[in-house]
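**Student:** only geometry, no sequence info:
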């Protein structure tokens, strides 16, 4: 038996060493930036840019490209540093243990330099090609995500989701600021809307991944306070999203079609949040909440742009 265990261990070590020695490909350099997260954030950057363009009655395709490229680099670099800082805990979770930095395929030192380089490049592009405010907002978002959320709060308190939502709410106002150079009322409403949306969205995900988070030692709300308290928080934050989403109409940024769509989709999300207290299969309900939140945000962003005034 001892011989068998030793053989299995040596085989595993040999496999991991072989994997770590594989040369990096261009796909690896992209994968470590979490392109899925970057692409999802681009939706709200484009929305903010589009609404500000309609608000100011001006649109520049070159400025649009600069904003998208600069923001993507800042977000990608922030995600690299997130992977860099989380590499020890990533090894403890099934879904993350094969990540390129955690597995050793990309050295931690190189990842640190790569992430910082992407952030510097993105900030420079925003500052030179757009304006200083857009660049500053990008830096603030990166700092909150990397330092405050990843390095500190995710390991120490369940409030990390709320604080982390600050960085996630930056993309639409970066897009807005790139156009106008200011943060008008519409920009702040976009910020508040996305801030509030993120919390029930990520709390639903935290329920789905609660065992992984518990094993890794992350202080997520479902792990620390349990599912019932998480459901309460989801309901409260979902209820808060609805009126804020309607404020865009009251300040004249979007039209009536958006108002009706936001009200209907918001009430549907609220009803689903209430249903969680009666759900027999919590994981199934959490998955429905998570997927609905994506449909809700994507749908409203599309309608915002179609119904911009």
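**Tutor:** Right, received. Where do you want to start? Predicted model, so just to flag it, every value in this text is computed and none were measured.
**Student:** use CA for all of it now, contacts and neighbours both
**Tutor:** OK.
**Student:** how near is residue 149 to residue 186?
**Tutor:** 26 Å (CA to CA, to the nearest Å).
**Student:** List the contacts of residue 50.
**Tutor:** Listed by CA atoms under 8 Å, 6 or more residues apart in numbering, the contact set of residue 50 reads 59, 175-176, 305.
**Student:** try residue 43
**Tutor:** By CA under 8 Å, 6+ apart, the contact set of residue 43 is 298, 301.
**Student:** what's near enough to touch residue 16?
**Tutor:** Taking CA under 8 Å, 6+ apart, we find residue 16 in contact with residue 103.
**Student:** Check residue 188 too.
**Tutor:** Residue 188 sits next to residue 173 when contact means CA under 8 Å, 6+ apart.
**Student:** Take this one as well and set it beside the first:
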């Protein structure tokens, strides 16, 4: 009985530690940033007429290295933002706030993961490592430490760090001067604006209490809704720069863009703005997942055309 009790306690502690760790690295955000790295890698192989079989080691180094760098950046964000995380409902249970993981340990974890990630990426290409560094520096220094609490421009700055991720994957195979990774960068950058604004509308009061300079906090909902419409409209022409992915991709992506644009306009006519913002957020998440899935499907050998 005593052994069983001790085992239960150990398992319970292990589960709590894993739960705290996944919260610390912002599991959902981590996955959503690593996935574009994979997409960039996948498309680079497709457009260079190559296969995973020839680049297994590079793939492993790229994915693990980029995951470490992104996780390190997210952990450092948690470490730096502990004071405002205490004031927000959705962040007040993070281990940095509750104290279950000491701040000096969090700082060390963020630095170690970052360094390890860069070392692994250096075994791929210098260009991929440079893109990873630009993303890390933009998120940790320019976004977290400089602009987040001061300027509504913080959303634009933060979006750069997220949009650069597919360039990491692509550059591990070939230089990212191709039209496809450039359009991917623009697509993810523009997508993040209405996505983040939708979150900011839903959590406006929390951001206000924490002193975070989000657009709806500083300039109000009407300005935010106008910017959402503008940014979603900017997505409309992008699929046509990806003609090499085929007609099916262009048609489906355009239909998604039009539907999202109509939904963004609905924000000016609804009285339940919080519900609308929630729907916008859910649509934005599914939008990007559908696009990535489409990119993979249309480039499978059985569907893609010889280049």
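**Tutor:** Looks like it came in fine. Because the structure is predicted, anything quoted here is derived from the model rather than measured.
**Student:** what's the TM-score here?
**Tutor:** Here the TM-score for the pair of chains, by TM-score structural alignment, normalised by the length of structure 2, is 0.89; 284 aligned residues with a CA RMSD of 1.5 Å.
**Student:** What's residue 113 of structure 1 aligned with over in structure 2?
**Tutor:** In structure 2, the residue paired with residue 113 of structure 1 is residue 108, using TM-score structural alignment.
**Student:** gap between that match and residue 121 of structure 2?
**Tutor:** From residue 108 of structure 2 across to residue 121 of structure 2, the span is 20 Å (CA to CA).
**Student:** More neighbours: the two, which one.
**Tutor:** A count of neighbours by other CA atoms under 10 Å puts residue 121 above the other of residue 108 of structure 2 and residue 121, at 28 against 15.
**Student:** Counting neighbours, what do you get for residue 46 of structure 2?
**Tutor:** 18.
**Student:** I figured it hits residue 299, correct?
**Tutor:** Yes: at 6.7 Å, residue 46 of structure 2 and residue 299 qualify as touching, with contact defined as CA atoms under 8 Å.
**Student:** which one in structure 2 is aligned with residue 32 of structure 1?
**Tutor:** So, by TM-score structural alignment, residue 32 of structure 1 is matched to residue 24.
**Student:** Mean per-residue distance, the one helix or strand residue 162 of structure 1 maps to versus structure 2.
**Tutor:** Secondary structure assignment for residue 162 of structure 1, by DSSP states H and E: helix 160-168. Following the fit onto structure 2, the mean deviation recorded for helix 160-168 of structure 1 is 0.7 Å by mean CA distance after the TM-score superposition for structure 1.
**Student:** against structure 2, where does that helix fall?
**Tutor:** Going by TM-score structural alignment: helix 160-168 of structure 1 matches residues 154-162.
**Student:** circling back to that earlier point, mean shift between whichever strand or helix holds the match of residue 113 of structure 1 and structure 1?
**Tutor:** In this assignment (DSSP H and E), residue 108 of structure 2 forms part of helix 103-122. Compared with structure 1 after fitting, helix 103-122 of structure 2 deviates on average by 1.0 Å (mean CA distance after the TM-score superposition for structure 1).
**Student:** Just the buried residues of that helix, please?
**Tutor:** 103, 106-107, 109-111, 113-118, 120-122 (16 or more other CA atoms under 10 Å).
**Student:** Same question for stretch 20-37 of structure 2.
**Tutor:** Quick answer for stretch 20-37 of structure 2 (16+ other CA under 10 Å): 20-26, 30, 33-37.
**Student:** which one among these gets closest to residue 272 of structure 2?
**Tutor:** The shortest approach to residue 272 of structure 2 among the buried residues of stretch 20-37 of structure 2 belongs to residue 26, at 29.1 Å (CA to CA).
**Student:** quick one, what contacts the nearest residue to the closest one once chain neighbours are set aside?
**Tutor:** Among residues not flanking residue 26 of structure 2 along the chain, residue 74 sits closest, at 6.8 Å (CA to CA, 6 or more residues apart in numbering). Residue 74 of structure 2 sits next to 24-26, 30, 110, 140 when contact means CA under 8 Å, 6+ apart.
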